[in-house]
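> task: produce atomic coordinates for the following.
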Amino acid sequence: MTDSRRITFVALAYAPSVGGSQLHVQRLAEGLALAGHDVEVLTTDAVGSIGARHPGRIEATDEVIAGVRVRRHRTPEPLRRVQRAFRGAWLRRPPWASGPRAHVVGPWLAGPLSPSLLASISVALRERDLVVACSAPFVTFVAPPRWPRRGAIVVGMPLLHLTRSEVALGVRRSLRRCDVLVASTEHERAVHRRYAGATTALHLIPPGADLDEAADCEPAEARARLGLPERPTVGYVGRLAAYKGIDTLLAAVAQLWETHPEVGVLVAGRPSGYDVAQAASDAGIDGERLVIRESFPDEDRGSLLAACDILAVPSHEESFGLGIAEGWAARRAVVASDIPAVRSLVRPGVDAQLVEPGDPLALASALAALIVDGGSRTRLADAGRRRVEDELRWSVAVDRWDALVRSSTGGRSREVVS
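So this is what the prediction gives:
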């Protein structure tokens, strides 16, 4: 096509690394490649979180996946150790030295500190049409807008994990220097509007879910398929990390079992350094009513979601809440934390129930109410499924991105509602 573009995504990690941001970038990159664009991804070689002590490595450094060229860069181990040490010291500093922004980590403490990745970003800014900077507060978002460019349009997709709307100074500076900013929620776009340059184009393009990958079956059928015990099941399927609030879910289950001992609990996700078994032990949860699946084939994800009668998304922070959309695609009732990003996505009492983050009693109460009220479960599940069918499919997100990149000509423009 004559209006196709050369697009570079700068991402923290990429498939086969697993996570919400990885999936987000992968779906967009592959969709835009299918639409006729020349798409590459500059990323790290990490399998897990780049902040982990042992993130693992993906051996392939330059390969093509589903039409997308993926170029992975290593962070030298000495630099990674120094970065982790400084970041740990920052987070552990005493209260008298902390101030009101103690939890806000800047980009150079977040990493990744990869000289070869930074060099490739510089080349992309000279030679490509669009460079999409992803995942604040990391260097993958901060570096591209602040470096010299020759004609490349810098599109910021910061995927901000916001709790109190505090944004590190380095991230704010990069938000101001992007030509285009793409938000996942209205809440995130409000933050973009606060810090963006006067002529920066602001877009709202939510991610989505794959209806084709959702298992269209009853919970009992999915449990049988996976070899899970047959009982009413509350589940969490997503990244196994502390900020996801898994400890809150486990503490809620301890309360729930006092009145509903028949309920089983499923916790499934890819390991990222968070010890689910230890968290369960700390909460007094053990025995055969708790099933932990830390590794599973990608094709089992739909069945794991379908195996749950109720899905819990108890996160302390999110940029969007892909777990909610995936639960809706599976036609399951969702109980989620009442945090800003999630509040921008759901309609409380219509397609999901919201509870205070970090409140096990509130979560246990909401779960108990849905366990005994099959009608409410069905109503929430059906409403959520309609949201995905009407608004939150990946194909819709790719179409909006395709329109954005084809209309980008190098000049900045007014705010766009898309």
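> rest of the way, CA atoms for contacts and neighbours
Fine.
> what packs against the helix or strand where residue 7 lies?
In the assignment (DSSP states H and E), residue 7 maps to strand 6-10. Taking 3 or more CA pairs under 8 Å, 6 or more residues apart in numbering; DSSP states H and E as contact, the helices and strands that strand 6-10 lies on are strand 38-44, strand 130-134.
> buried deepest among those, which one?
Each of the helices and strands packed on strand 6-10 was scored by mean neighbour count; the highest is strand 130-134, a mean of 26, by mean count of other CA atoms under 10 Å.
> next up, for comparison:
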Amino acid sequence: MFNTPEVQNLADYTLYIDAVTGRKRSWYDFRDTVYDGATALGAPVSQGGLGLNGDDGDIVGIFSHNCMDYIALVHSLLVITTPISLLSAYSTAFELAQALRTSKVTRLFVQPSLLEKAKSAAKDVGLSQDRIYILEGRVGAKRSYQDLVDDVRRRGIPRVPMKRATKDTLAYLVFSSGTSGLPKAVMISHGNLWTILVGNVMTRDEEEKITKPTPPASPPVWLLFLPFYHTYGVHMACFRSFARPMTYVVVPKWDADLVLRSIPKFLVNVLPLIPSAIHQLVNHKLIDKTDLSSLVSVHSGAAYLPPALSEKLKTFVKNVPHVLEGYGMSEQTLSASRKTYPGMFGLQPKSGSVGVLVPGLEGRIVRPDGSEANVEEPGELWVKGGSVALGYFGNEKATRETFVDGWLKTGDTFKADQDGQL
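Next up, the predicted model:
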């Protein structure tokens, strides 16, 4: 992601802003932190690094709410192809222990306020306390991600090279209930990520043929409250940032008051949402008093958005012509479909529709007996393509049930019209 000519030739700009403290991180600072972090994590112990190596079975867990170092740590681990386990910050100690055990975590980075819970869970699974690090902030003598980065810089440890990844190299694990049962660790590969990113660029280019946007004078500002340990959040925070310059305001966790204060404070242009957050915002006592005029784009994902709720939201965001919707799931890396702009691909978006399949994805609507459904006939959506996950980590039975001959059985019922709109 950092090695494309467009990214390498970027002038410096503000990439991330902490919504609470106002602290900023520039693109150059972020890039250097990522590479120095990769060196701290991946350099041999004899050179002062931690010696992490995905080929040796290392998997690094992240147990934290949103923060800027979360994003940097994710990219540091991608550089050295050491898999990441994204752990819900709302887990109980029991749930965390189960997730650590399922994903076979060998090191753990933790938000300070969650440290005691993490220590309890680690004890249950036999993860030694010296393998727990602080993600952002300080707790006694515990080493933090920033401490590791600073140590590389102080000691002048040579940067480790970017490790080559194949399309099937494991990038991260994200937890999903799947179509049924207990949470499972979905295996997302480097190839899955690349497929989604290329598809996003292709979709954006098609959208801009319709919208014909004026190039912004400064990077568009996004507001990120979606949890980074979920599929939607981690992609918005970590992987959409580098196709072109953008500034991301990082909110630690959902807080409607903070979100409404942050939009006018930081002149936010783009707001990714989920339906439950939209419901809270449109019914918030302060929304009528909040200047939302800077918003020009609103996204909704993760669950079905009722048309009435979408229409109510649009009454408050006057400069947003359409609420962008789609359908996806962790097993598909991110989106499986996106609603089109009017006129895109010669189509008009339909109320209640989640749009058309994203680039590179093939779909089928399947009857219960396994045969193909007809146009406008409901059935289970199956999808196939480079963005379909590798399977469930350590769970061959669930993998065989959900991933069949390259097809992902989504478990969700759809029908498709003659234009392919779901």
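> mind checking the TM-score on these two?
Taking TM-score structural alignment, normalised by the length of structure 1 as the basis, the two superposed chains have a TM-score of 0.29; 198 aligned residues with a CA RMSD of 6.9 Å.
> rewinding a little: past the strand holding residue 7 of structure 1, which element shows up next along the chain?
Using DSSP H and E, the helix or strand that follows strand 6-10 of structure 1 towards the C-terminus is helix 20-34.
> which parts of that following helix are buried?
Buried residues in helix 20-34 of structure 1, counted by 16 or more other CA atoms under 10 Å: 20-33.
> what does stretch 188-196 of structure 1 give?
Of all the residues in stretch 188-196 of structure 1, those buried under the rule 16+ other CA under 10 Å are 188, 189, 191, 192, 193, 195, 196.
> please list the members of those that lie in helices.
Using DSSP state H, the members of the buried residues of stretch 188-196 of structure 1 that fall within helices are 188, 189, 191, 192, 193, 195.
> the strand holding residue 7 of structure 1 vs strand 130-134, what angle?
Relative orientation of strand 6-10 of structure 1 and strand 130-134, computed by axes from the mean of the first three to the mean of the last three CA atoms, to 10 degrees: 20 degrees.
> hmm, who's touching strand 6-10 of structure 1?
25, 29, 37-43, 121, 124, 128-134, 140-141 (CA atoms under 8 Å, 6 or more residues apart in numbering).
> mind listing what's buried along that strand?
Neighbour counts over strand 6-10 of structure 1 (16+ other CA under 10 Å) mark 6, 7, 8, 9, 10 as buried.
> would you work out how far apart the start and end of stretch 71-85 of structure 2 are?
Counting by CA to CA, to the nearest Å, the length from the leading to the trailing residue of stretch 71-85 of structure 2 is 13 Å.
> and which of the buried residues of stretch 188-196 of structure 1 is nearest residue 154 of structure 1?
Among those, residue 196 lies closest to residue 154 of structure 1 (CA to CA), at 12.9 Å.
> circling back: closest to residue 247 of structure 1 out of the buried residues of helix 20-34 of structure 1?
The shortest approach to residue 247 of structure 1 among those belongs to residue 20, at 19.5 Å (CA to CA).
> for that closest one, which non-adjacent residue is closest in space?
Among residues not flanking residue 20 of structure 1 along the chain, residue 322 sits closest, at 6.7 Å (CA to CA, 6 or more residues apart in numbering).
> so what's the residue count around the one you found?
Using other CA atoms under 10 Å, the number of residues around residue 322 of structure 1 comes to 22.
> what of residue 123 of structure 2?
Around residue 123 of structure 2 there are 12 residues (other CA under 10 Å).
> which strands or helices does the helix or strand in which it is found pack on?
Secondary structure assignment for residue 123 of structure 2, by DSSP H and E: helix 115-125. The helices and strands touching helix 115-125 of structure 2, judged by 3+ CA pairs under 8 Å, 6+ apart, are helix 93-103.
> thinking again about what came up before, what's the angle between the helix holding residue 123 of structure 2 and helix 93-103?
Helix 115-125 of structure 2 runs at 50 degrees relative to helix 93-103, counting by the same axes, to 10 degrees.
> in the helix ranked longest in structure 2, which residues are buried?
As assigned by DSSP H, the longest helix anywhere in structure 2 is helix 190-211. Under the neighbour-count criterion of 16+ other CA under 10 Å, helix 190-211 of structure 2 has 190-197, 199-200, 203, 206-207 buried.
> reformat those as CSV; add distance to residue 265 of structure 2.
Output for those, formatted as CSV (distance: CA to CA, whole Å):
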residue, distance to residue 265 of structure 2
190, 36
191, 38
192, 36
193, 33
194, 34
195, 35
196, 32
197, 30
199, 32
200, 29
203, 30
206, 32
207, 29
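> pick the one among those residues closest to residue 392 of structure 2.
For those, the nearest to residue 392 of structure 2 is residue 192 (14.2 Å; CA to CA).
> please, which helix or strand holds residue 403 of structure 1?
helix 394-407.
> that helix - contacts with which helices or strands?
helix 20-34.
> the helix it packs on versus strand 130-134: what angle between them?
Using the same axes, to 10 degrees: helix 20-34 of structure 1 against strand 130-134 is 160 degrees.
> what helices or strands is helix 20-34 of structure 1 leaning on?
Here helix 20-34 of structure 1 touches strand 38-44, strand 68-73, helix 394-407, going by 3+ CA pairs under 8 Å, 6+ apart.
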